[in-house]
Each structure stands twice: as structure tokens, then as C-alpha cells.
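[1] any chance you can model this:
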Amino acid sequence: MKTALITGANRSIGLETAKQLSKKGLFVYLGARDLQKGEEAVKDLTQNGFSNIKAIQIDVTNEESILVAKDIIEKERGKLDILINNAGVLGDVPQDASTTAVESIQKTFDTNFFGVIRVTQIFLELLKKSDTPRISNITSGLGSLTLHSDPAWKYYAIKAVSYVSSKTALNAFTVTLAYELRDLPFAVNAIDPGYTATDFNHFSGPGSVESAAGFIIKHTYIDENGPTGKFFSNDIEDESEESPW
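    Model (predicted):
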């Protein structure tokens, strides 16, 4: 049975992704910064017929919590097949480039960028024990510099410096990591689940969590011939579903 870890999975897209992976027969660690909230989510899932899901405490801004989570998974499962770096924050608003405090930008980066690096680097040891290791960094279409330079793009006017910059940096990390691991059986991709209605955006997005989670899984749970170093977006109306960087 393959094992997956999803950070920030006690609600919204992360929670739905855990549900759908469970249905596929995977053992899923539902990562939550607050373990009690994670356990409450798992209890509800269990009562609704889901199995092989366990809550695990992991705060991506706290290295010690990541190390503890890694030790738990190593003892219980021996390896990790799938890492979905889903935890993220919007940051303080407004986010004007000329006035947003550096400290505010740093705080957003600590979760959205440095948090992903912390988790990934610590879990690489367990991922390398898998025959088909997969790393999916959950990004945003707002991280695309190409689209942000196109006045015709429907989200062109959204220029939130903390969030946008952190996702662009995350995309860059994805490319460099995929290249580094190119000779190993890894697939490392950036995945934008699309503008989804969640509490993250006050339920303003047109997409559903079911669609978002399905899209993440489609581009994560791939075979040995699957792509690596790509940027996929649920908002791209193209057969390839690839977003420009």
C-alpha cells in the first residue's frame, strides 16, 4: 500500500485530496498544524466510511515538528511515496508592493516557500525509499510571471506582493528540485488546483474542492512515464493543462 503525506490537510482542498487518495487505496497522513483539528477531521472521515487516514501534527514553519512527523512515518510505514506540499497562507492584506512591510512578506514566505523546502528536504530520505516517489508543490496560477505580464489575462489585476511572490519562488524551487532529481524515479511538479471556493478566499472562487483535489491527484498519482518539472493549472483551458511559468 502506497503512503502519502498532505500538509495543511484538515480542511478544504487538502482534506478533499486526503479523501480521494483514501478511496484509491492509499494510506494517507493528514497533516495538520493543530493535531486536535486533524484528529477531528479524521474522526469525521472515519464515521463517513473512509479508512487508512491518520492525523499527524506538522507545522511547516517549525523544523522540530517536521522531524517528529518524519520519525513517526518512518517507524510506522518505512517510506513515503507521495508528498503533497499543500499548506499555505494568503498573508496580510492589502499587499501593495510599495507599502507592505518586509516582515509581513517574510511571514508569508515562511509558510509558502521556506515551509515547503523544510518539509521536502527532511522527507527526501523517506521518499528515496519509494519505487515511485512523487512530490507535488501546490502553487497558484498567480505565481506565473508570464500571465502576470499579460494585460488580457483575467486575473491580471491581482498583484498581491506577498502571496504572488511566494508562489513564484515556489515554482522556481520546483524546477530546480526536479532537475536535481532527474536521474532518480521522482516526479516533481507544481500544481495549481485553480481558483477554488474555500475559506481561504471567502468562497469567492468558481471551482469546487472536488475538482481541485481531483486535479492535484491526476498530476500527482502518475506512472513511471509521467512528467517532471512541469507547472499544471486547473484554470488553463488547454489539453496539456500546462501553465506558462
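
[2] all contacts plus neighbour counts: C-alpha atoms, from now on.
    Noted.

[3] distance between stretch 103-115 and the chain's centre?
    Distance, stretch centre to chain centre, for stretch 103-115: 15 Å (C-alpha atoms, centre = their mean, to the nearest Å).

[4] ok, and for that stretch, which residues are buried?
    Neighbour counts using 16 or more other C-alpha atoms under 10 Å place 105-115 of stretch 103-115 among the buried residues.

[5] what's in contact with it?
    For stretch 103-115, contacts defined as C-alpha atoms under 8 Å, 6 or more residues apart in numbering pick out 60-61, 87-92, 161-163, 166-167, 169-170.

[6] next up, for comparison:
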Amino acid sequence: MKNILVTGGNKGIGFEVVKQMAQLGYYVYLGSRDEHNGLSAVDKLKNAGLTNIEFLKIDVSDLDSVRQAVSVLQSKVDALDILINNAGIAGKQPQNISACDIAEVKAIFNTNYFGVIQTTQQFLPLLKKATLPVIVNVSSELGSLSMQTAEGRNANWDNFHAYGASKTTLNTFTINLAQEMRGTKFKINSVTPGYTATDLNNFAGFKTAAQGAAPIVKLATIGEDGPTGQFFCHEGTIQW
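    Got it, this is the predicted structure:
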């Protein structure tokens, strides 16, 4: 049974990713920075008959927490097959870049960008021991410069300048890491779940959390002939 870690797995899209991956037969470590919320999420899934799930305390924005999570996981598994960097924050809106509080911008980047980098770096040794290591970075259409500059761009995106910028840099991390790992067995991609109703957007999205999780799960379960260094949505690839 392959081992998988989903950060931010206690609610929303992350919770649905955990559920769907467990249903496919993976052993899933549900990552959550809050122990109570994480354990409650695990209990909910186990009560639904999914026993191949375990809680792992991890705050991706805290390096000490990430290192502790690595230590715990190393004591339980020989390898980590799949890392899904799902944990993220939207920040306070509006975020018009001409006036947005710089402290808010830094907080968003600390989780959505720096948090992903340090989490991935710390788990790389375990991932390298897998037969087919896969890394999925959960991004957003707001991270696509092509979509940001397209004619007819959604004006509401101005409320999420800092969040969108953090996802653009996350996409850059995906490209950089995939290029660095070219010629190896690693598969590293970005994926957007689409406009999904979660607490990040006050449940304004038109997709359900289960629908938003679907493209993430699809990308996490690719085979040896699967893509790497690309950006995906449910319908296919997206331009950077």
C-alpha cells in the first residue's frame, strides 16, 4: 500500500482529497496544523468506514513543525510515495496590490509559497525512497499569468492580488523543482481545483469540494508515463 501525505487535509478540498485517495486504497496521512481538527477529521472518515487514514500534525509555515512531522513519519514508513501540498490561506480581502497591507502579503506567502518549499525540501529524502515519487502542488487559476492578462479577465480577481501572486510563485517552484529533477523518477506538477466552495472564498465557488478534489486526485495517481513540470485543471493543461 502506497503512503501519501495531504497537508491541510482536515477540511474543504484537502479533506475530500484524503477521502478519495483512501477510497482508492492508499494509506493517507491527514496533515493538519490543529490537532483537534485533524483528529476530528480522521474520526469522521473512519466512522464512514475508511480505516487507512492517520493524523499527522504539521504546520507548513513552521519549519520546526515540518521537521517534527518528518521525524514522526520516518518512524512509521520506509518511503513517502505522494506529497500533496494542499495547505494554503486566502488572506483578508480586498488585496488590491496598491494598498494591501504588506504584513498580509507576507503571511500569505509564508504559507502558500515558503511553506510548500520547506515542506517539500524536508520530505524529499522520504520521497526519493519511493518507486514513483509524486508531488502535487495545489495552485489556482489566479496563479496563471496568461489568465490574469487575458481579455475579459474577472475583475473580482483584484481582490486576491496577494493570493494570486503567491500561487504564481508556487507555480514557479513547480517548474524549478521539475527541471531540477528531470531525468529522475519524480513527477511534479501544479493543479487548480477550480472555483470551489470553501471557506477560502466564503463558499462562493460553484464547484463542490469533492469536485475540486477530483483533478488533484487524478494528478496524484499518474503512472510512470505521466507528465511532469506542467499546470493542470480538470479539463486539461493550463498556460502558465
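
[7] TM-score for this pair?
    The TM-score (TM-score structural alignment, normalised by the length of the second structure) is 0.97; 239 aligned residues with a C-alpha RMSD of 1.0 Å.

[8] circling back: now, which of the buried residues of stretch 103-115 of the first structure sits nearest residue 211 of the first structure?
    Comparing these against residue 211 of the first structure with C-alpha to C-alpha places residue 112 closest, at 22.0 Å.

[9] for the residue nearest the centre of the second structure, give me its contacts.
    Centroid check for the second structure by C-alpha atoms, centre = their mean gives residue 86 as the closest residue, at 2.0 Å. Residues in contact with residue 86 of the second structure (C-alpha under 8 Å, 6+ apart) are 6-9, 14, 137-138.

[10] not counting stretch 168-185 of the second structure itself, show me its contacts.
    Contact with stretch 168-185 of the second structure is made by 112-113, 116-117, 131-133, 137, 139, 142-145, 186-190, 224, 228-231, 240, as judged by C-alpha under 8 Å, 6+ apart.

[11] can you flag the buried ones in those?
    112-113, 116-117, 132-133, 137, 139, 142-144, 186-190, 228-231, 240.

[12] in helices, which of those residues fall?
    Secondary structure of those is defined by DSSP state H; positions in helices are 116-117.

[13] how close does residue 135 of the second structure get to residue 170 of the second structure?
    As judged by C-alpha to C-alpha, to the nearest Å, residue 135 of the second structure and residue 170 of the second structure stand 13 Å apart.

[14] now residue 3 of the second structure
    Per C-alpha to C-alpha, residue 3 of the second structure is found 24 Å from residue 170 of the second structure.

[15] and those two? Which one has more around it.
    More crowded of residue 3 of the second structure and residue 170, by other C-alpha atoms under 10 Å: residue 170, with 25 against 20.

[16] and residue 28 of the second structure, what does it touch?
    Contacts for residue 28 of the second structure were tallied using C-alpha under 8 Å, 6+ apart; they are 3-6, 18, 21-22, 52-54.

[17] now the two most distant members of those.
    6 and 52 (13.4 Å).

[18] pick out whichever of these two has more residues nearby.
    For the pair residue 6 of the second structure and residue 52, the greater number of neighbours falls to residue 6 (24 against 19), based on other C-alpha under 10 Å.

[19] now do the helices in the first structure.
    With DSSP H, the ranges of helices along the first structure come out as 12-23, 35-47, 63-77, 102-112, 114-127, 145-148, 161-180, 209-218.

[20] right, so those helices: which one is the most enclosed?
    The highest average neighbour count among the helices of the first structure, using mean count of other C-alpha atoms under 10 Å, belongs to helix 12-23 at a mean of 22.
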